[in-house]
Structure formats: C-alpha cells, structure tokens
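Q: have a look at this fold, sequence not included:
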C-alpha cells in the first residue's frame, strides 16, 4: 500500500520536539535554508507542500517520489551542490525530475518502522513518520548537528545508520 502523505505539511524535529522546520527568510549565510529552529507550528515559514512527482517509483518502493515546495517563497527543495554532504535549500524555481542532474528535486519518502497510511482506520492520523531520501544523491535527509551557524539545517550527509 502506498504511503498516504498530506498535501501540506509541517516537519517536526525528532531531536528537539519543540522545534519545527522553517524557511530562513532573514538575510545572512543561511538565507533560503530550511532549519529546525521554528518554535511555532502555525507560521508562514513552516508550511511546505508535498507534490507527487510524475516519475516512476523506486525499485522496491511503491511510495513514489515527491517534490517539496516551501510555501513562503514558492521554491522547491534542491541540493546546493553535488557533494555527498550537500545542504538542502528552498531554491529551485521549477521541479526537476531529471535524475542525472544534481539539481534534481525528487525525494523518496520512506516510512519509519513500516508505517503506512490506511483508509480503513476509524481515527484520523495527523502524524506520519517518514524519512526522505534525495533521489540523485542517494542519501537520507537529516538535521545537521554542528556548533556553527548551520546547526539544525537540513543536509544529505551520509549517515551509516540509514544506509541500504
């Protein structure tokens, strides 16, 4: 069964549950970066749209691919470089499904602990636990833990715990 994802989402930190992912709109080094520093769930900087991609699904995963768009600046999440430890920024004007380009905006949603949405449940689930994998780079997204200005920004840093 395919993973049921909402059209609009707010992402909550699994490390600091009081923090939400937000678009950094202030001028500075991190302008345009999503960062787990938001304190309000209802904020124009914390709202993201999940768009289903036209591309086919990954082998062994029937959840398909998605694009994630920042609702504040209407830009799509994209890696800022081809490096395996790229940051994700809200910087692409259009979705890009060309998996040969590092500017590909495709992400693969993968349920945590096998959790999938079900239309037969009697209660409505408002929380879905997923990890996103950048399709071109092949790495999972994670909140970067550093002691610099990029702390809690979204990165594709390789994490052995979640490798295939």
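A: Arrived safely. Predicted model only: the values in this text are computed from it and were never measured.

Q: from here on, just use CA atoms for contacts and neighbour counts.
A: Noted.

Q: pretty sure residue 92 is touching residue 79, no?
A: No. The pair residue 92 / residue 79 is not scored as a contact, 9.3 Å apart, by Cα atoms under 8 Å.

Q: so between those two, which is more surrounded?
A: Legend: neighbour count by other Cα atoms under 10 Å for residue 92 and residue 79, higher for residue 79 (26 against 18).

Q: separation between residue 91 and residue 70?
A: 9 Å (Cα to Cα, to the nearest Å).

Q: what does residue 23 give?
A: Distance of residue 23 to residue 70, given as Cα to Cα: 7 Å.

Q: among these two, which residue is more densely surrounded?
A: residue 23 (28 against 25).

Q: leaving out chain neighbours, which residue sits closest to that one?
A: Excluding its sequence neighbours, the residue lying closest to residue 23 (Cα to Cα, 6 or more residues apart in numbering) is residue 34, at 4.5 Å.

Q: quick check: that neighbour touching residue 88?
A: Yes. Residue 34 is within contact range of residue 88, at 7.2 Å (criterion: Cα under 8 Å).

Q: what separates the nearest residue to residue 91 once chain neighbours are set aside from residue 111, distance-wise?
A: Spatial nearest neighbour of residue 91, chain neighbours left out: residue 75 (5.3 Å); criterion: Cα to Cα, 6+ apart. As judged by Cα to Cα, residue 75 and residue 111 stand 25 Å apart.

Q: kindly report the same for residue 50.
A: From residue 50 across to residue 111, the span is 15 Å (Cα to Cα).

Q: now residue 48: how far from residue 91?
A: Counting by Cα to Cα - residue 48 and residue 91 are separated by 13 Å.

Q: and what of residue 51?
A: Distance from residue 51 to residue 91, by Cα to Cα: 16 Å.

Q: how many neighbouring residues does residue 108 have?
A: Counted with other Cα under 10 Å, residues neighbouring residue 108 total 23.

Q: please disregard the earlier target; I meant residue 134.
A: Count around residue 134 with other Cα under 10 Å applied: 26.

Q: one more to weigh against that first structure:
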C-alpha cells in the first residue's frame, strides 16, 4: 500500500513471463468479467478469460514498453487493443475503443492472480453462447448469452443460476 493525498492506495503488481514489462494496479477492479467469446478463448488459449476491469488511470506501467495488436471486435465493430510484451509474447491487458476509460487485465499476469474479490455484485460471465460445453458457471453470478450490452448500449437480458450450472449436456 502507498499513501497518496492522505489516503491509502493499494498496489498490486504483475508482468510478463520474461520480466521486461511490469505494471501495477493502483486500485481494486471495478468489476471482474469472465469472457467466453472466441476472441478471448484464442487470446488466452483457455476456455475463457478472467478479466478484472480497472479505470485506465489505475493501471500504470512500471518498466518496459508493451507493444499493441489491434483487432476489430466481432460484437461491437470497434477496436480492441491487446497490449503485450514484444520479447516473450505475454498478453498483459486490453484497452477498448468502445470503453475508452477502462482496461481489462489478463488476471493470470498478476503476481498474485487471486488478490481481487469475485462477488456477484461486481462480476459477470459473458458470451455463454460461445462457451465450451464443459464449463461450469457458479451459482449467483450474472450471466449473458452475448455481451452485457448491445453495440449501441442497450442492456441485454441477464440470467442468474440458483445452483452451479454446466453449460452443455
């Protein structure tokens, strides 16, 4: 923790595999998104991405200079910027044309990937229609078939399961 302006600030660090790029989150994430879309499956090489979302000003680069790969989101038609280490290839965080004030960090790149809470009031699973059939969704968390909002900002229907639910048969 650091003191800034008379208040305590948390500082949780992370970085790439080779250690050239280090970053710090200066606040707790505003929410945590579990994204099951094909983009996130391919970008992580896993069933879904665990993505704590921070205000852009709350993520600072401590060392190194990440490279950026831009991709147009199939859902919104807007650019998603993937920030990664040009030396070892580790994907570190995303920034978004659609949501310019936030960044989504690849949770596994934190030194302690469990430091932030996952609570129903501030977490959600999105793009369940693209989820692997063997994924289990915990009870009590908001879920969405696609994104939580349409490309033009309309809220989508939310589903909350009363018990743990396997996506497929």
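A: Great, that's in hand. Every value quoted in this text rests on a predicted model; they were computed, and no experiment measured them.

Q: quick check: TM-score for this pair?
A: Here the TM-score for the pair of chains, by TM-score structural alignment, normalised by the length of structure 1, is 0.29; 81 aligned residues with a Cα RMSD of 5.1 Å.

Q: on that earlier part again, my guess is the residue nearest to residue 91 of structure 1 contacts residue 90, does it?
A: Yes. Using Cα under 8 Å, residue 75 of structure 1 is in contact with residue 90, at 5.3 Å.

Q: what is in contact with those two at once?
A: Residues within reach of residue 75 of structure 1 and of residue 90 at once, by Cα atoms under 8 Å, 6 or more residues apart in numbering, are residue 69.

Q: more neighbours: which of the two?
A: Shown here are residue 75 of structure 1 and residue 90; by other Cα under 10 Å, residue 90 has more neighbours (24 against 19).

Q: the more buried one touches residue 48, doesn't it?
A: No. Using Cα under 8 Å, residue 90 of structure 1 makes no contact with residue 48, being 10.2 Å away.

Q: mutual contacts of those two, please.
A: 69-70.

Q: and the next helix or strand past the strand or helix carrying residue 133 of structure 1?
A: Element membership for residue 133 of structure 1 (DSSP states H and E) is strand 130-134. Sequence-wise, the next helix or strand downstream of strand 130-134 of structure 1 (DSSP H and E) is strand 142-143.

Q: out of residue 48 and residue 91 of structure 1, which sits in the more crowded spot?
A: Using other Cα under 10 Å as the criterion, residue 48 of structure 1 and residue 91 rank with residue 48 on top: 24 against 20.

Q: quick revisit: give me the number of residues near the residue nearest to residue 23 of structure 1?
A: 27.

Q: do you know how far it is from residue 133 of structure 1?
A: Applying Cα to Cα, the value for residue 34 of structure 1 to residue 133 of structure 1 is 16 Å.

Q: count of residues packed around residue 109 of structure 1?
A: So residue 109 of structure 1, with other Cα under 10 Å, has 23 neighbours.

Q: so it sits against residue 68, correct?
A: No. Residue 109 of structure 1 is beyond contact range of residue 68, at 10.7 Å (criterion: Cα under 8 Å).

Q: count of residues packed around the closest residue to residue 49 of structure 1 other than its chain neighbours?
A: Of all residues not flanking residue 49 of structure 1 in the chain, residue 8 sits nearest, at 4.4 Å (Cα to Cα, 6+ apart). Applying other Cα under 10 Å, we find 14 residues neighbouring residue 8 of structure 1.

Q: so after the helix or strand where residue 89 of structure 1 lies, what's the next helix or strand?
A: Using DSSP H and E, residue 89 of structure 1 sits in strand 88-92. Using DSSP H and E, the next helix or strand after strand 88-92 of structure 1 towards the C-terminus is strand 107-111.

Q: output the contacting helices and strands for that following strand.
A: Applying 3 or more Cα pairs under 8 Å, 6 or more residues apart in numbering; DSSP states H and E, one finds that strand 107-111 of structure 1 contacts strand 66-70, strand 130-134.

Q: please work out which of these is packed deepest.
A: Comparing these by mean neighbour count (mean count of other Cα atoms under 10 Å), strand 66-70 ranks first with a mean of 25.

Q: what's that strand packed up against?
A: Packing partners of strand 66-70 of structure 1 (3+ Cα pairs under 8 Å, 6+ apart): strand 48-52, strand 75-79, strand 107-111.

Q: the ones you listed into CSV, with extra columns for distance to residue 143 of structure 1?
A: Output for those, formatted as CSV (distance: least, Cα to Cα, whole Å):
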stretch, distance to residue 143 of structure 1
strand 48-52, 17
strand 75-79, 14
strand 107-111, 16
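
Q: and the helices and strands packed on strand 107-111 of structure 1 as CSV, adding distance to residue 38 of structure 1?
A: Formatted as CSV, those follow (distance: least, Cα to Cα, whole Å):
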stretch, distance to residue 38 of structure 1
strand 66-70, 14
strand 130-134, 19
